[in-house]
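Engineer: Sequence and predicted model, in that order:
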Amino acid sequence: MARPDLHDRIASLRKLRVAQDRVRVRRTVTRRDGVRVEVDGRWLVECCSNDYLGLSQQFQVTTALQDAAGRDGVGAGASALVSGYHAAHVALEHELADWLQAPAALLFGNGFLANLAVQQALLGEEGDACVQDRFNHASLLDASRLAGCRLRRYPHGDAEGAIRQLRNVPEGAAMLATDAVFSMDGDIAPLRALALVARVQKALLYVDDAHGIGVRGPNGRGSVAEARLGVEEVPLQVISLGKALGGYGAAVVGDAALIQHLAETARPYLHSTALPPALAAASSEAIRQARRDDWRREKLAGLIERFRTRASAAGLDLMASDTPIQPVLCGADAQALAWSAALEESGYWVPAIRPPTVPEGKARLRVTLSALHSPEEIDGLVDALVRAREPQLQAADVA
């Protein structure tokens, strides 16, 4: 039997990516100061970070990190169930549970691990199924495949589609899983409608609020709280420590019995080194800042409104989003790359997002805003977007 040569395979795949304008390139940040970053020797205004509240460099947060690292060291040393569960982890889990008004929380290294843990630990029997929004994050979709349960997908944001898919699961446990804020479009899932669907169909509603926590809801408690839902309706939600909270890691928050089951059986939890305690200490401080500083959310909301008002007036193709994620549709992959390059020439860093991350023909610039941006930087970004679009408009006029 002649086996394929893997080097030949990857060379062929890369050639295809080059032809389709879909090569991804890592850029090196050498220095960072607020929303200004030095990339390839040039300072740019960063409009592509998930640091929505500007907490990743906040003085008290970084001081908490440094103090804890000096006291506890760099790493946890082991998995949580061996000897890696430190006092800083306990404090962070309690802080999260108190903030989100839930019985319990469990820390993970990142959201990918958390989503895999939940589905592997809860959907392990024959006939079990996970019903998901078609635009869910890759970690939710991949988790179903790795867990071995049946994956059924419904049209984006369509609660009636979700109930149709759940009705097609005649036996076995069922989970209804959705992003709360969709990471590429910036829109919001219909959580109240989905909660009703889950209750009627006796499915567990699981919400990934990576991009909503800290930004939405009372005291930044996220999309579930904003929808006036609690643990009874949403027994489990995953939140990110690495977006609005500015750090790294994730947590599953919710029903105490389910959280205990995850802590005792979830393979990504059992077989991973625990989150560094210094990062846990920094995240606890970030949560205190996020809970208290409503001004960060208020300023961010004002910047979002300013961007949308000016961009809409300029005729830019926006999507229906009132979140910090503000996609500007470009269409063709080459067009998105050209716009991104033009923005960089103007001093703004906004990478092009292309398939397969987004659907074919829907390449875009994924603008993300932070409370650290100034109104003048928002105005300058819109002006730069208008200039970037001019060659496309001129070509259309000639045609």
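Structural biologist: That came through fine.
Engineer: use CA for all of it now, contacts and neighbours both
Structural biologist: OK.
Engineer: packing partners for the strand or helix carrying Leu107?
Structural biologist: According to DSSP states H and E, Leu107 maps onto strand 104-108. Under the contact criterion of 3 or more CA pairs under 8 Å, 6 or more residues apart in numbering; DSSP states H and E, strand 104-108 touches helix 87-99, strand 250-254, helix 256-265.
Engineer: Output these in CSV, with mean neighbour count appended to each entry.
Structural biologist: Putting these into CSV (neighbours: other CA atoms under 10 Å) gives the following:
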stretch, mean neighbour count
helix 87-99, 19
strand 250-254, 26
helix 256-265, 16
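Engineer: Out of these, which is closest to Gln326?
Structural biologist: strand 250-254 (23.5 Å; CA to CA).
Engineer: Against Trp99, how distant is the closest residue to Ser284 other than its chain neighbours?
Structural biologist: Excluding its sequence neighbours, the residue lying closest to Ser284 (CA to CA, 6 or more residues apart in numbering) is Leu92, at 5.2 Å. Counting by CA to CA, to the nearest Å, the gap from Leu92 to Trp99 is 10 Å.
Engineer: what's the answer for Met184, then?
Structural biologist: 27 Å.
Engineer: Check Ala78 too.
Structural biologist: In terms of CA to CA, Ala78 sits 27 Å off from Trp99.
Engineer: Below is an additional structure, to be compared with the one above:
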Amino acid sequence: MRPDELDTALNNLAAEHRLRQRAILHSPQGPHVRIDGRDYLAFASNDYLGLANHPALKTAMQQAIDDWGVGSGASALVAGHFAIQQQAETALAAFTGCEAALLFGSGYAANLGVISSLLGRGDAVFADKLNHASLNDGCLLSRATFRRFRHNDVAHLEQLLRDTPAKTRLIAVDAVYSMDGDEAPLAALLQLAERYDAWLYLDDAHGFGVLGEGRGVLFDHALHHPRVIYMATLGKAAGVAGAFVAASHSVVNWLINSARTYIFTTAHPPAQAAAVLASLQLIKDEGWRRLQLQRHISRRHLQSGVGGCQPAFGLAVLAWRVCR
């Protein structure tokens, strides 16, 4: 788009009621928030377990700032990988039942980094039609042949896998789809990954902290397997920010050496890792938060009269915030 076209394009978006604008929050996340000078009930947060303003996370972060400072000062591979971050990675790997874990600045960065580091020209990536935009962008940037299969349609995916001549293949899905709240058929996808010699990459942004006693879909569906690469964000149920990838030692070491979104960026603040550790402890110890969330999901489910699929976690958050 040329410079002289920008204003016209923005005006067109506004005329179509599609112009994105940021509301300014003047309070912490919680059931009640203050936005642009007015008080509201919070209907739109992904803070599923109510941890974003939890005292334990704030205390951990404040103490870590005293111990480690504010900024990391460098990329992780130069001089920006702190002991507290290594601690958090070790804890995340153990929590998800994987050999190793690697922290990323965001889920978006993790998806771009993983997919583009494992695939290139001549390879093939297969993605669900309803995948998050960050997965799609990772697929496109990898330069691999990008094929999309109908939502949760295992037969369509198998047809695409059968027809590809590519030697390296990767299946990429959201474990839980945020808009509809349904889950991917993970066991069937893993069977296809084994049959057609493919990686299975799971974006569990909306399942981590909630499913599998908080440990995510790997535990919920017993999916630990050398072909499975697991990603979860830490800014939703965990209440902090950033993301992590958990997999075998070999996969994580490869990402450290080849994921450009990890190598060529300043490491995230060390205090953030301390908050992640505090969050993991609460997720482990306070199972009542998930029970409360499920009660509100059920209540919303009955009120909406929806049948046949689980309501989206976004709706569950609405009920969590209004009713807790």
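Structural biologist: Done, it's in. Here the structure is a predicted model, which means the values were calculated and not measured.
Engineer: so the strand holding Leu107 of structure 1 matches what in structure 2?
Structural biologist: Aligned using TM-score structural alignment, strand 104-108 of structure 1 spans residues 100-104 in structure 2.
Engineer: What ranges does the stretch 51-200 of structure 2 have for its helices?
Structural biologist: For the stretch 51-200 of structure 2, the helices defined by DSSP state H, counting those that start in this stretch cover 55-68, 83-96, 107-118, 133-141, 154-163, 186-195.
Engineer: tell me the most buried of these?
Structural biologist: Comparing those by mean neighbour count (mean count of other CA atoms under 10 Å), helix 107-118 comes out on top with a mean of 24.
Engineer: Mean per-residue distance, that helix versus structure 1.
Structural biologist: In the superposition with structure 1, the average deviation recorded for helix 107-118 of structure 2 is 0.9 Å (mean CA distance after the TM-score superposition for structure 1).
Engineer: distance between that helix and the chain's centre?
Structural biologist: In terms of CA atoms, centre = their mean, to the nearest Å, the centre of helix 107-118 of structure 2 is found 12 Å from the chain centre.
Engineer: swap in stretch 197-210 of structure 2?
Structural biologist: Here the centre of stretch 197-210 of structure 2 is set off from its chain's centre by 8 Å, with CA atoms, centre = their mean.
Engineer: now it: which residue numbers in structure 1?
Structural biologist: The aligned range for stretch 197-210 of structure 2 is 202-215, by TM-score structural alignment.
Engineer: And for stretch 251-266 of structure 2?
Structural biologist: Under TM-score structural alignment, the match for stretch 251-266 of structure 2 is residues 258-273.
Engineer: so how far is Asp133 of structure 1 from Gly157 of structure 1?
Structural biologist: Distance of Gly157 of structure 1 to Asp133 of structure 1, given as CA to CA: 7 Å.
Engineer: no wait, Met319 of structure 1
Structural biologist: 18 Å.
Engineer: Between those two, point out the one with more neighbours.
Structural biologist: Taking neighbours as other CA atoms under 10 Å, Met319 of structure 1 and Asp133 compare with Asp133 leading, 24 against 15.
Engineer: Identify the residues contacting the residue opposite the more buried one in structure 2 once aligned.
Structural biologist: Alignment note: Asp133 of structure 1 maps to Asp128 in structure 2; criterion TM-score structural alignment. The contact partners of Asp128 of structure 2, taken as CA atoms under 8 Å, 6 or more residues apart in numbering, are Arg148, Phe149, Arg150, His151, Asn152, Ala172, Val173, Asp174.
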